[in-house]
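**Student:** Dropping the sequence and predicted coords here.
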Amino acid sequence: MIGKRVLGIVLAGAPGRRLTPLTAERAKGAVPFGGLYRLVDFTLSNLVNSGIRQICVLTQYKSHSLNRHLATAWELSSTPGDHVIPVPAQQWRGPGWQAGSADAIYQSLSLLDEHRPDLVVVCGADHVYRMDPLQMIDEHVARGAGVTISAIPMPRAQATDFGVLQAAADGHSVEAFLEKPASPPGRAGQPDEALVSMGVYVFDPDVLIEALHKDAADDESGHSVGGDVIPRLAREGAAHAYDFWQNEVPGACAGDRCYWRELGTIDSYFNAHMDLCATEPRFNMYNQDWPIVMRLSSQPPAKFVHEDGDRPGQAVNSVISTGVIVSGGLIRSSVLSPGVRIEGRSRVNRAVILNNACVHRHAVVENAILDKAVVVLPGAMVGVDKEHDRARGFTVSAGGVTVVSKGQVVAP
């Protein structure tokens, strides 16, 4: 890829309705993850670690929190041209707002005129994974592809919520691309598995521009990259697949190699956090050879106090962020974001607790997500009785995870 100018485009304008209520006041890419981070940080880190340092984040839905995060956490070096910048919907090509991910890029085609890249990498903002995009780019160039789609095998029964590739006999040419098919086609040699799109694409700029113009002129289109643009390019013979299992990331261990999760639902978001809590985590946030590179806010270290009787200040198999104080509570298999307070004789088990939430004395939080600044009053329980949670207006996911919205007070 020597000498190639690469522009990164991150699609971060979708409302993320399946993540409600976590997306009630923020864009999906701004949803906190892993204690210290936002979902968008993982995609941005992959791009920056690989040397792609001209990145535009296309925003629209409730973007204030995301824009603020990008401004404070993603200032790159002073090298001329390096940048991570939010690009809001600006109605350059008409009075309407972005009608889909393809339309978001179409309305921002001036970015390609400005940067004049040799290649364009397009990524979603709601995936947790490590990947070196340069290896994918090298394969894209070697094959002379119009678009290359990063793909990962998945059991067919789980593939119905994703874009599915149907590869030709050569294993990499894409004959068809099916968006969320009811019956995903099996892949060659593994009929019980489907080849699923990761939402990471490498485009030849001319191919991308032509495809977007065709899509914009199609009144029947949903104006989605995965739903409309990629299927069209597959039919035209311009699409190729990249096998994510070939990707070698520095510092990756056998246990977390090729980890990828699309966090589009409450259950997938919660389960990905539980992956972090394992003794050998499925996704290793401690890989210093391929770090999550955003600038962290200044907070004091976490603090644990008391060890007597039934109020030990203790956390087991958990991820505890800076600024957390555990004062006599017991925490198991949980992720706590900065500023969280856990008071005496409380119990937290399999929970995700976001910034500045407080769990008071004798309270119980179990199989639950507490959004920012939630207060669980003394003796209250969250996640223990799902019917009671629903009666109180809390969201309960299909997998039985209770979600308490930002700033709510939970009474006994």
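**Tutor:** Okay, I see it.

**Student:** For the rest of this, base every contact and every neighbour count on C-alpha atoms.
**Tutor:** Will do.

**Student:** So which residues of the stretch 1-150 of the chain form strands?
**Tutor:** For the stretch 1-150 of the chain, the strands defined by DSSP state E, counting those that start in this stretch cover 6-12, 32-33, 37-38, 54-59, 83-88, 119-124, 127-129, 147-155.

**Student:** Need the residues that contact the third one.
**Tutor:** Looking back up the chat, that one is strand 37-38. With contact meaning CA atoms under 8 Å, 6 or more residues apart in numbering, strand 37-38 is reached by G29, A30, V31, P32.

**Student:** can the residues you listed go into JSON lines with extra columns for distance to S108?
**Tutor:** Output for those, formatted as JSON lines (distance: CA to CA, whole Å):
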{"residue": "G29", "distance to S108": "19"}
{"residue": "A30", "distance to S108": "21"}
{"residue": "V31", "distance to S108": "24"}
{"residue": "P32", "distance to S108": "27"}
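
**Student:** Just the residues you listed: which are in helices?
**Tutor:** Judged by DSSP state H, helices contain none of those.

**Student:** quick one: I9 from V87, how far?
**Tutor:** Counting by CA to CA, to the nearest Å, the gap from I9 to V87 is 10 Å.

**Student:** Among the two, which residue is more densely surrounded?
**Tutor:** I9 (25 against 19; other CA atoms under 10 Å).

**Student:** May I have the residues that are in contact with that one?
**Tutor:** Listed by CA under 8 Å, 6+ apart, the contact partners of I9 are I55, C56, V57, L58, V120, V121, V122, C123.

**Student:** closest to D103 among these?
**Tutor:** When the contacts of I9 are ranked by distance to D103 (CA to CA), L58 comes first, at 10.8 Å.

**Student:** Just to check, the closest one is in contact with L11?
**Tutor:** Yes: counting by CA atoms under 8 Å, L58 touches L11, with 5.3 Å between them.

**Student:** The structure to be compared is supplied as follows:
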Amino acid sequence: MKNTMLGVIDATSYYDSLEDLLLHRSLAALPIAGRYRLIDFVLSNMVNSDIGSVAIFPKFQYRSLMDHLGSGKNWDLNRKRDGLFFFPAPGLEANEEGVGSFNHFAHHMDYFRRSTQEYALISNCFTLCNIDYQPVLERHIRIGCDITEMRHNGSSLDMYLVKTSTLIDLVENRRESGYTCMQDVVDDMDSGFKVCGYEHAGFVQTIDSIEEYYDASMKLMNLSYWKELFKKDMPIYTKVKDEPPTRYTSAASVKNSIIANGCFIEGSVKNSTMFRAVKVGKDTTISNSIIMQKSQIGDNCVLENVILDKDVRIEDGVKLIGEANNPIVIRKGMIQGALMNS
């Protein structure tokens, strides 16, 4: 059943608890696991499930997202027919609860009407998982469902499979029905639709707070979680960047950490994630932390339970110690000096 599903990714979600990391990017573009963005996971799942047409519906701060995805080449979506599409929200209308705003879809109905795919898969952009949607489609057809809601441990994953024609009807009749998104339809016992649940048993983590983001990053240090998310037969694709290999000096010590390419490490790193081109100075100790791209940590520093956004500079002798349930977050481009801590 190749190319029978249309991919629809809602990239409009925003959570106040993630504000420090979303000042310059959308949630979909939030970096994770050393070299990936959150949207890479659902987008790769779709591509691995033979979905060749994907529409992304962003709203806030989506320049970084568009820069990351580009033409879709890294996901094999730079095609003459179908491929990758961006449909930004036309205005800053009030936020609506639920994934996949029918009002947002309504501004781009030509895309849905011109699509040749019989089914549409609607998904959020902030769930870490590796799922094959083909078995979902097969079950959906076999038992005659109108809507299939994907779940994990009984909770909704905010992923829905529906006929494209049914989705068009729901959008066009939203004012009469009062439905604003797919969750409204699923929750209405009197909707008249046959709603089915599909239980996904693999690794799942929803990133809707700093605590969840930190927890997911720490879990990925565990090889068993990593293997559940990064499968050889269902790879997670991302934007390819050319960087030299990471350089470790003779004094460097790295244990149980994710280290991207282009880094320069002179100190000690444990249970942490280093994104591309991070520099760690001499006699510096970093543990249980997330250090994003191009951040620079000076000499004789101590960082524990810390999240540094991109381009942060930590000067010599700085000590930052947070808690596992309340990590310290330093915003993008900030400078943290020893005198500031005294």
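**Tutor:** Done, it's in. Quick caveat, the model's predicted, so the values are computed rather than measured.

**Student:** Need the TM-score from the superposition.
**Tutor:** Once superposed, chain against chain, the TM-score is 0.90 (TM-score structural alignment, normalised by the length of structure 2); 334 aligned residues with a CA RMSD of 2.3 Å.

**Student:** that older thread, any common contacting residues for L58 and L11 of structure 1?
**Tutor:** With CA under 8 Å, 6+ apart, L58 of structure 1 and L11 have common neighbours A104.

**Student:** In structure 2, where's the longest strand?
**Tutor:** strand 155-163 (DSSP state E).

**Student:** Report the aligned residue range of structure 1 for that strand.
**Tutor:** The aligned range for strand 155-163 of structure 2 in structure 1 is 196-204, by TM-score structural alignment.

**Student:** Show me what that stretch is in contact with.
**Tutor:** 118-124, 136-137, 140, 145-154, 159, 162-165, 226, 260, 262.

**Student:** looking at the strands of the stretch 1-150 of structure 1, which is buried most?
**Tutor:** With neighbours defined as mean count of other CA atoms under 10 Å, these peak in mean count at strand 6-12, which reaches a mean of 25.

**Student:** distance from that strand to structure 2 after superposition?
**Tutor:** Comparing strand 6-12 of structure 1 with its match in structure 2 after superposition yields a mean distance of 0.6 Å (mean CA distance after the TM-score superposition for structure 1).

**Student:** and that strand with strand 54-59, angle?
**Tutor:** 20 degrees (axes from the mean of the first three to the mean of the last three CA atoms, to 10 degrees).

**Student:** How far off centre is strand 6-12 of structure 1?
**Tutor:** Put simply, strand 6-12 of structure 1 sits 14 Å off its chain's centre (CA atoms, centre = their mean, to the nearest Å).

**Student:** Kindly indicate which of the contacts of I9 of structure 1 lies nearest S110 of structure 1.
**Tutor:** C56 (11.7 Å).

**Student:** Tell me who's in contact with that closest one.
**Tutor:** L7, G8, I9, V10, H83, V84, I85, P86, V87.

**Student:** let's see it at 7 Å
**Tutor:** Shown in contact with C56 of structure 1 (CA atoms under 7 Å, 6 or more residues apart in numbering): G8, I9, V10, V84, I85, P86, V87.

**Student:** got it, and R390 of structure 1?
**Tutor:** V396 are the contacts of R390 of structure 1 under CA under 7 Å, 6+ apart.

**Student:** Now which residue in structure 2 aligns to it?
**Tutor:** Counting by TM-score structural alignment, R390 of structure 1 lines up with no residue in structure 2.

**Student:** wait, isn't S334 of structure 1 in contact with S321?
**Tutor:** No: between S334 of structure 1 and S321 there is no contact under CA atoms under 7 Å: 11.0 Å.

**Student:** how close does D126 of structure 1 sit to G13 of structure 1?
**Tutor:** 11 Å.

**Student:** Sorry, slip of the keys, the one I care about is K62 of structure 1.
**Tutor:** Distance from K62 of structure 1 to G13 of structure 1, by CA to CA: 8 Å.

**Student:** anything in contact with each of these two?
**Tutor:** With CA under 7 Å, 6+ apart, K62 of structure 1 and G13 have common neighbours A27.

**Student:** which of the two has more neighbours?
**Tutor:** When K62 of structure 1 and G13 are compared for neighbours, G13 comes out ahead with 26 against 18, by other CA under 10 Å.

**Student:** and the more buried one, what does it touch?
**Tutor:** G13 of structure 1 neighbours (CA under 7 Å, 6+ apart): A27, L58, T59, Q60, Y61.

**Student:** cool, M334 of structure 2 as well?
**Tutor:** V312, R313.

**Student:** what two of the contacts of G13 of structure 1 are the furthest from one another?
**Tutor:** Taking CA to CA as the measure, the contacts of G13 of structure 1 span a maximum distance of 11.3 Å, between A27 and L58.

**Student:** quick revisit: which one's more surrounded, S334 and S321 of structure 1?
**Tutor:** S334 (27 against 22).

**Student:** So what does that one match up with in structure 2?
**Tutor:** Here S334 of structure 1 is matched to S272 in structure 2, going by TM-score structural alignment.

**Student:** Against I32 of structure 2, how distant is that match?
**Tutor:** S272 of structure 2 is 12 Å from I32 of structure 2, by CA to CA.

**Student:** Using the three-state scheme, assign V207 of structure 1.
**Tutor:** Three-state call for V207 of structure 1 (DSSP: H, G, I helix; E, B strand; the rest coil): helix.

**Student:** What number of residues are in the vicinity of the closest residue in space to it that isn't next to it in sequence?
**Tutor:** Closest residue in space to V207 of structure 1, ignoring its immediate chain neighbours: G146 at 5.8 Å, by CA to CA, 6 or more residues apart in numbering. Using other CA under 10 Å, G146 of structure 1 has 21 neighbouring residues.

**Student:** G146 of structure 1 -> structure 2?
**Tutor:** Taking TM-score structural alignment for the superposition, G146 of structure 1 sits opposite D146 in structure 2.

**Student:** ok, its match - contacts?
**Tutor:** V162, F193, K194, V195.

**Student:** how about the last one, what's its match in structure 1?
**Tutor:** Per TM-score structural alignment, the equivalent position to V195 of structure 2 in structure 1 is A239.

**Student:** residue contacts, the alignment partner in structure 1 of A260 of structure 2?
**Tutor:** In structure 1, the residue paired with A260 of structure 2 is S321, using TM-score structural alignment. S321 of structure 1 makes contact with G35, L36, A302, L336, S337, P338 under the criterion CA under 7 Å, 6+ apart.
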